[in-house]
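Student: A structural model of the following input is requested.
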Amino acid sequence: MAGALDVPEDRELSGYTGWTREHWLTQADYLLDSLKPYASPHSARFELPGRPSVSGFDSDALEGFARTFLLAAWRIAADRGRGPVAEDLIARYSSGLAAGADAAHPESWPRIPQGRPGQPMVEAASIALGLHYTREWLWDKLDTRAQGLVADWLGEFVGNPTWPNNWMLFQTVSEEFLASIGARYEESEIFRGLDATEEWYVGDGWYTDGAGRNFDYYIGWAMHLYPLLWTQMAEGGARNDRALSAREVYRDRLRQFLERYFDFFGSDGAPIHQGRSLTYRFATAAPIWIGEMFDCSPYGAGLSRRAASGVLKHFAEHGAPDSRGLLTMGWHDPFPPMVQNYSGPASPYWASKGFIGLMLPADHRVWTTPESPLPVEAGNFQTSIVPVGWALSGTKDDGVVRLLNHGSDKARHHTPPFDQHTDVFYAPLAFSTVTAPDTAPEAWAKRVGNQVTLIAPDGRISSRAVIEPGLAADGHVSSSYVPGFETEPGGAVLPIEGTEISTRVFVKDGIETREHSVTAPAGWTVREGGYPVAGPEQPVRGEKETRPGAFAVNDLGVMSQIEALSGWTAAGVDDELGANALGAFSATPYLTAEHPGGTKSYLSEVRVYRLPDEDDDGNEGVE
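Tutor: Got it, this is the predicted structure:
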């Protein structure tokens, strides 16, 4: 494919990735150039191929403009508005702004809804940020009529509610931009989102995205990004004093967040596959760049570039962008079952946030310091994020990182009646950099991968809906939950009276020892699954002969194993087709036992790792 992969690598400066600032610039240019065939005549709309979102075709076309404008803004700033690339982008997006904001123009954008939240609010924030950071080269050179039209369109945000989560910060930055150009705004609405984040802060640099325990990558690419950028937008204005004092708070929180964030990346650059909106891919690099922009990274600049370049290079080498230069709805290749219904064909271009580091000049330390190794490249580690209920385990030999999830459930209410929906991106006990959950509805309904479930005599399978976190310390993590049955596929989960599953996990050098205390009726089946592995070919699968246990290994040598230590009586492997973002074929080893009634403990050993390159028989480490 074209793009940054065509640029010569620099192993002297970038000993781990070979990538430099030139690679980032080239990849940005490739992405932006590849969008041209999908632009409307005045570039106000980008109509990309793919499944439409629930917001509809017009909203998706606006999204195409706004999210790619964010990438264009960083690219314009990289060249300080000069040169053929920046000048072409300024012309293209200036034309789009003037046409899109004009309600009478054939390419006009949908308006921001009044009295209720709506998707244009999300895109307004990207447009506001893009305008702020290119102000001297783009906004200031728009004619008065175009400026008025854009201000009026953004101004429809004023006085309207948002969803009570990261959307509140979209209003903060949109109205701060309005204030900076002398347009109508409400100061209370700027502060409303910032004040809400204080209620969501849980410590150690982590927020929940709204009420409940919504822990995922939004914490980095939204909850840290928007407040810190707001402090730059507000500097020198009426809110200068608050911005300067808040900046120190936000910088300290980001510093704490980044202390553990580099643990989330495997040696191949892959982020841990957890949470929603994963189609934003290398937006996961955004908080790393923000740490450098605001001089609050706890580590050296060489680690920042190594992590950020690693994630961008990982996706470039695995089909994102595709052969057309487009970011598709998926992880590597297109994969609709992992994409939420609010996402449309242009939604993946929120990956533009991952390019914000281009605003740092070529002589900035992040571009000139030699790369340093990721934590997983430096040695084996076991760490924890206590407020979130997570433990992380990395192994140097294979470069794999695992996340043990005993705190993020996306549940908003944590007292009975739970009436919660389970979510495949939050419910599993564990995630990793080399695996993904089976997210196709039929596969998810079976609740196999990294879950402990009860199977009733009538065949119904329980869900892990609301987690009660327990201990979280380096190498140890625990939680409990009341299993429940869905009232209908995708519906509410009602708890099963008299049941409970409590789990304790100890992890060392990537080997997880899991103990489950299960309270359930006699005659029900207890089942625990390991990690799903996936690839373009059917994984090799098998069972142990000496005691209950099973394994599956994909064509890339990623091995998933589960072995009974006590309590379990049988093992097997669940096979799926078209269920996993990492390949058409997936397989998950599991253990089962018939429960005797009352409370009983089940002990297992679970592993996921990459076989050495020289092994080609798929049986390394299998007895």
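
Student: Only C-alpha atoms from now on, for both contacts and neighbour counts.
Tutor: OK.

Student: OK, contacts around residue 479?
Tutor: For residue 479, the contacting residues are 406-407, 467-471, 502-504, by Cα atoms under 8 Å, 6 or more residues apart in numbering.

Student: swap the cut-off to 7 Å and go again
Tutor: Neighbouring residues of residue 479 by Cα atoms under 7 Å, 6 or more residues apart in numbering: 406, 467-470, 502-504.

Student: And this one, please, so the two structures can be compared:
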Amino acid sequence: MERRNFIKIAPLAGLAGAMAPGKTLAAAANEGTVNNAATGIPGINGGTVNNTISGETVINATGAASEPAEGTINKATSVIPDRQYHVNLLQRISRPVVENMSKGTLKQNMPLEKGPGYGLAAEKVTYLEAFGRCISGLAPWLALPDDATAEGKLRKQTREQVLQGIVNGVNPASPDYLNFRTEGQPLVDAAYLCQTFMRAPEALWAPLDNATKANVVKELKELRRIRPAYNNWLLFAGMVEAFLLSIGEEWEPLRTMVATKKIQEWYAGDGFYSDGPQFSLDYYNGYVIHPMFTDMLKVLLDKKQGSKADYDQAMKRMQRFAELQERMIAPDGTYPALGRSMTYRTAAFQPLVQLALLHQLPEGVAPAQVRCAMTAIMKKIFDMEGTFDKQGWLQLGVCGHQPEVADVYTSTGSLYICTNGFLALGLPATDPFWADPAAEWTAQKVWSGKTIRKDYHVNY
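Tutor: Below is the predicted model of the structure:
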């Protein structure tokens, strides 16, 4: 998150495979030079490329489980359905974090890459960053009910690992006990942990044992020692208190009130909030402001501590922002690489997919066009050599390994916020988002001379 002001207050990645430099995974697979399941993560196989390295069950193109064949791989001959692709990719991204955290080996095994001029105590903050951010994007998918499909079995396994990871993260005796008690950065990533619980309370909060719940609450209350920076950090403090309110714990209304009033005051117009008093053009409306503001206001509304007018206004503004986001996705799935925290990748489009999850996309934006646009973005980013290292961890960059674009607060753990671009997996496979036929998004229609919807600014 934005650290410029905070740094003044407090002290301060994969599947490279056996590919030639510059080749994408898709290109290499077509040449028969790489197995898409080389990392040993189930589900990277599209149903036609055999998993010959990991020996694990994969999800094939029909959604059924298939056993890997031995020998050389086959060339891909079919297109992986969008939902399967999203599930496989989310597993590929999240598995190193979730599996290691469940075993108490995250600190032991996660690499530690830092942006140029990095200014935080990485060993004290990067692991909570990785886990809290990663599971906040997984939460809606993990909230779906269990079923007998291969995806359902994978989801259940992942949920169990996440729950064990939460237990380990707040257990002082665990080697992966996470730091909530020193530095300022834990306030940020504890907010993502709270967002996880708020997005999947029955799946990821209710099953925890009482001792773990008490440990979580204790750690969250320790965060009140931190003075938030005068920007999006106010929302992090507000999210922690909103979660405590949601579970019936003692909470501090002042923190949610200040966050609400300041974010409203910083509304710049046409769906954009300023991140603090001065506007900057970046993706913080996507990474933090719209999703957390609406989530916080929803808890306040549900608990009769906030107004419906505030929530409805925030939702309308997020819808306008998402409408503009959809238009910024180019015909080939690229988007403008600008502003702070470009390495957060698909998290930039969190408002768009969160509205899809809530069935509240703006008028004129069909679920299928969002699905297709997001799939195109994901393929541009995550199929590029260097986005992952050889052990399957994310690396600094936007598309591939580009450490030069990382910020002074960015380390390996920071990158796992990208899972927040996968929120629509919380919709069942039968939902129109996944079931409707493929649809062109706005930029594809514009640049092929087709009829499009005219755009206007809004005044709310």
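
Student: any idea which of the contacts of residue 479 of the first structure has the most stuff around it?
Tutor: residue 406 (30 neighbours; other Cα atoms under 10 Å).

Student: quick one: the strands in the second structure?
Tutor: Shown for the second structure, the strands assigned by DSSP state E span residues 58-59, 65-66, 267-269, 272-273.

Student: circling back to that earlier point, just send the contacts of residue 479 of the first structure back as JSON lines, with secondary structure and distance to residue 47 of the first structure too.
Tutor: Compiled in JSON lines, the contacts of residue 479 of the first structure are given as follows (DSSP: H, G, I helix; E, B strand; the rest coil; distance: Cα to Cα, whole Å):
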{"residue": "406", "secondary structure": "coil", "distance to residue 47 of the first structure": "41"}
{"residue": "467", "secondary structure": "strand", "distance to residue 47 of the first structure": "41"}
{"residue": "468", "secondary structure": "strand", "distance to residue 47 of the first structure": "44"}
{"residue": "469", "secondary structure": "strand", "distance to residue 47 of the first structure": "44"}
{"residue": "470", "secondary structure": "strand", "distance to residue 47 of the first structure": "47"}
{"residue": "502", "secondary structure": "strand", "distance to residue 47 of the first structure": "49"}
{"residue": "503", "secondary structure": "strand", "distance to residue 47 of the first structure": "47"}
{"residue": "504", "secondary structure": "strand", "distance to residue 47 of the first structure": "49"}
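
Student: how distant is stretch 298-315 of the second structure from the center of its chain?
Tutor: Its chain's C-alpha centre lies 24 Å from the corresponding centre of stretch 298-315 of the second structure when counted by Cα atoms, centre = their mean, to the nearest Å.

Student: Between the two ends of it, how far is it?
Tutor: By Cα to Cα, to the nearest Å, the extent of stretch 298-315 of the second structure from end to end equals 10 Å.

Student: again with stretch 398-405 of the second structure
Tutor: Separation of the first and last residues of stretch 398-405 of the second structure by Cα to Cα is 8 Å.

Student: Show me what counts as buried in it.
Tutor: Of all the residues in stretch 398-405 of the second structure, those buried under the rule 16 or more other Cα atoms under 10 Å are 398-401, 403, 405.

Student: Stretch 261-268 of the second structure now?
Tutor: Result for stretch 261-268 of the second structure [16+ other Cα under 10 Å]: buried residues 262-264, 266-267.

Student: Which stretch of the first structure lines up against that stretch?
Tutor: The alignment of stretch 261-268 of the second structure onto the first structure (TM-score structural alignment) spans residues 195-202.

Student: what's next to that stretch, contact-wise?
Tutor: Contacts made with stretch 195-202 of the first structure from outside it, assessed by Cα under 7 Å, 6+ apart, are listed as 207-211, 387.

Student: Most neighbours among those, which one?
Tutor: Neighbours were tallied for each of these (criterion: other Cα under 10 Å), and the maximum of 27 neighbours falls on residue 207.

Student: quick one: which two of the buried residues of stretch 261-268 of the second structure are the most distant?
Tutor: Within those, 262 and 267 form the most distant pair, 8.8 Å apart (Cα to Cα).

Student: returning to that earlier point: okay if I get the contacts of stretch 195-202 of the first structure as CSV plus distance to residue 102 of the first structure?
Tutor: Conversion of the contacts of stretch 195-202 of the first structure to CSV gives the following (distance: Cα to Cα, whole Å):
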residue, distance to residue 102 of the first structure
207, 38
208, 37
209, 34
210, 34
211, 37
387, 47
